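Novice: Curious how this folds, go ahead:
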Amino acid sequence: ISAYNGSIKLPDMWSDVQSFKDSVQKIRYDNHYREIRDHQANVDFVKGTTSFLSDSTLEVSGEQSFTASSGNIVIGTGADPFIPDLPGSSLALTSDNIFAYKSSIGQLPGSIILIGGGYISIEIADMLAPFGIELTIIQSHDRLLPGMDKAISDEALRLMSGKHVSVIFNGKVKEISKSGKMKIVKLMDGDEEKILSAEEVVMATGRRPHIKGIGLEKTTVKTLNNSIVVDSHMRTSRQNIFATGDVIGRSMLFHAAVKESVIAARNIEGKQNYVMNFSAIPFTLFSYPELGSVGYTEADVINMGIDYEVVSQSLEGDAQSQIFRQRDGWFKIVIEKDGGRILGFQTFAHDGADLVAYFTAAIENGMTAKALAMSCEPHPTTFEAIPSSLRKYL
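Specialist: Now for the predicted structure:
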């Protein structure tokens, strides 16, 4: 955007961004419908709502209304944006208003307050900062991305600071109100009360599994912390009922739901015993550069009592990072000291998602540092830095 500030009107660019987003989402939805059509011989697709009548019977209401019984049932009801119970919360937007198909933000606001310091807030701020919007993140914790490795959290803060996004830590929002065209946020910053104003407020406080209204109380399926409890085979407490995706409250990401669903389907077939490895679910924050992680962090392995070592690698000397002018990138690899098994990986890089995918396969398949050190990666790609960083294991 900065390269074209003199010749492009930002509101027009925002309209183009939304149109492009919608066009891609339309392609994706068409793909999903085509997948259903490709399996029409074995799949009946019904638009409507469903509620359990028992552990084996469902009531369906919609284009068709009927009851259905099955030997196996999979629950995949997803999650909804979590809206804290505070005065004026209905005035706030959610990520759905920004990213959903045909989303409702037609014009760019001049200022936005983002409540929450997780990946949703950071991705929104990173996307909107180049448009010159005044952005403020209110985080209730003492750092961004509190569930991630601290190096990732620190890098996220540096990224936000570099893009002139204000961040308030340990902020407790008390109330949202409206005054004219502005929305007012009252919060406690430590012992001090603060009042902030912006044209829009976005509630980015996470998502909550959707378990209400589906009749779970009529089943023997157990829940915990508003999530359906499953084992590593994706089975619930009821042998014939499986649950996958956001509704289980773990690794609430699209790709995790896909893998969990494959595990459930194969176990329903009963041909082989498939197990879900939750530690091999990759996380990527699509800022630029990208932040990513898969497997265990240093804090995780310390808590688990595992003897480990870390290989840290700067990407300053990496050829592709130099080409993309992103020489401040890095990655670190958490390695089991006894045996050299790859346990975890974290990165900040222009192609962080690709690097995380590489290590997802390594962790899923129990690969060792020596095996990766022997790999030959194409030049010029960031992957070259992986065997280079691990040569001491040869």
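Novice: make it CA atoms for all contacts and neighbour counts henceforth
Specialist: Fine.
Novice: Helix or strand: which one has the residue nearest to residue 347 when sequence neighbours are not counted?
Specialist: Distances taken as CA to CA, 6 or more residues apart in numbering put residue 331 closest to residue 347, at 4.1 Å, once the chain neighbours are dropped. Using DSSP states H and E, residue 331 maps to strand 330-336.
Novice: before we go on, could you also do this sequence so I can check it against the first one:
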Amino acid sequence: MSYDLIVIGSGPGGYVAAIRASQLGLKTAIVEKESLGGICLNWGCIPTKALLKSAQVFEYINHAADYGITINGEGAVNFDAVVKRSRGVADGMSKGVQFLMKKNKIDVIMGFGKLKGKGVVEVKAEDGKTQDISAKHIILATGGRSRELPNLKQDGKKIIGYRQAMALPKQPKSLVVVGSGAIGIEFAYFYNAIGTQVTVVEFLPNVVPLEDEEVSKQLERSLKKQGINIMTNSTVESVDTSGDLCKVSVKTAKGTEVLEAEIVLSAVGIATNIEGIGLEEVGVKTDKGKVLVDEFYRTNVEGVYAIGDIVMGQALAHVASAEGITCVEKIAGHHPEPINYNNIPGCTYCSPEVASVGYTEKAAKEAGYEIKVGKFPFSASGKASAAGAKDGFVKLIFDAKYGEFLGAHMIGFNVTEMIAECVVARKLETTGMEIIKSVHPHPTMSEAIMEAAAAAYGEVIHI
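Specialist: Predicted structure coming up:
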């Protein structure tokens, strides 16, 4: 079987690349070892959002009286039904990708794909049978998996990764989450909201350590208020799983503390899936677990490309999709603009939500900018008050000299939907004054962006 393009991996990088290739007239095949849609659709972005929605609904029920609503009896979590709904959402999305493959006349070949030689991919099916397919261009989009620490080996039962955390056989009474990036914090919020006792252990001084420091500190306050135990500047040294409960030895500034929990969730980042896919055989260069590529995702081997979690850049679904489109458009002879990795939004879907793009205040100063910073608290927002969601703020950072929009950092209700305005504004090289003079609708959460810009320039009205 011969193609113009073969894509190995059908996550949000791979399947999007395949569709764009088909749109551009390339005869395309996609190789997938498990489920169309990859981790994101099946075990990541989508099913976690379904779990988080269930937690949010449960919180609404528990706080209905705050909105003047009386509910007779108590709400209760049916953990099996919550997980079942999440899996159903994931299955529906995966079926949607199957439909898109048929619609775009993309051949789907199930099995483990491996580079075999110039322009050749060997596909090994579940039954062990192999077949060779060929193409002038091959894109590697094999993604990542939960990273394991040497002292925190996952057994899938008591010490688990994100995948098991989405479909546990029963709700744990207690949970220790190791790592406070987006994955760790989202699961900590979900399980705490449905009644599990949760402790988060973070090696660095702040939770969500990649975010602006003020956002991190606000999130820690909010999570503690919800009942989550937060331990920063702390390291898990060992876990004893021999008893009914895990005994987690945590080294803190004050000494070693032993925590007990039914389950330990390791959320310390991801490892790339680059083993066994033929990189060494064909001579593709890697460094520290990442495939080396240029700005259009070409490896050092002609005709072989790589995108998504296995290359440098943020390990995010929307980044992989953008990389796939850029890569394919270059292959097809177009002239795509290289991706600006400093204008990639990051989102964490706990409650309150966190969203950001561009420079943090610290990074802007380290880059040599003289800056103007504006903050607008949601406690001063009419829409936030009406929604009962006054936690958090919008913080914008501008270059003092030219008004360049350097960064946006938000924590609050629904801010993951608001951050796109800032991404587009930065792409269009909008200045602070242009944001102030762009009339925002009232009452909305999004007008906090305009107010924060005004605060940076001493023109804020509502605080």
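Novice: Give me the distance between the two termini of stretch 329-349 of the second structure.
Specialist: Using CA to CA, to the nearest Å, one end of stretch 329-349 of the second structure lies 32 Å from the other.
Novice: same deal with stretch 108-118 of the first structure?
Specialist: Using CA to CA, the end-to-end distance of stretch 108-118 of the first structure comes to 22 Å.
Novice: Please work out which residues of the second structure line up with it.
Specialist: Taken onto the second structure by TM-score structural alignment, stretch 108-118 of the first structure occupies residues 171-181 there.
Novice: what distance separates the matching stretch from the middle of the whole chain?
Specialist: In terms of CA atoms, centre = their mean, to the nearest Å, the centre of stretch 171-181 of the second structure is set 18 Å apart from its chain centre.
Novice: and residue 366 of the first structure, what is it in contact with?
Specialist: 341-342 (CA atoms under 8 Å, 6 or more residues apart in numbering).
Novice: Return the residue of the second structure aligned against it.
Specialist: In the second structure, residue 366 of the first structure lands on residue 429 (TM-score structural alignment).
Novice: quick one, helices of the stretch 351-463 of the second structure?
Specialist: Under the criterion DSSP state H, counting those that start in this stretch, the stretch 351-463 of the second structure contains helices at 361-366, 382-387, 415-427, 432-436, 447-456.
Novice: out of those helices, nearest to residue 212 of the second structure?
Specialist: Taking CA to CA, helix 361-366 is the member of the helices of the stretch 351-463 of the second structure nearest to residue 212 of the second structure, at 6.7 Å.
Novice: And that closest one, what does it pack against?
Specialist: When contacts are defined as 3 or more CA pairs under 8 Å, 6 or more residues apart in numbering; DSSP states H and E, helix 361-366 of the second structure packs onto strand 371-377.
Novice: Give me the angle between the strand it packs on and helix 447-456.
Specialist: If you take axes from the mean of the first three to the mean of the last three CA atoms, to 10 degrees, strand 371-377 of the second structure sits at 140 degrees to helix 447-456.
Novice: re earlier: so which bit of the second structure is the strand holding residue 331 of the first structure matched to?
Specialist: Residues 393-399 of the second structure are where strand 330-336 of the first structure aligns, with TM-score structural alignment as the criterion.
Novice: what's the matching stretch in contact with?
Specialist: 359-361, 369-378, 404-412, 431-432, 448-449, 452-453, 456.
Novice: That stretch: how far from the chain's middle?
Specialist: Centre-to-centre, stretch 393-399 of the second structure and its host chain are 22 Å apart (CA atoms, centre = their mean).
Novice: What span of the second structure is stretch 212-231 of the first structure aligned with?
Specialist: Taking TM-score structural alignment, stretch 212-231 of the first structure hits residues 275-294 over in the second structure.
Novice: in the matching stretch, what counts as buried?
Specialist: 277-279, 284, 286, 290-293 (16 or more other CA atoms under 10 Å).
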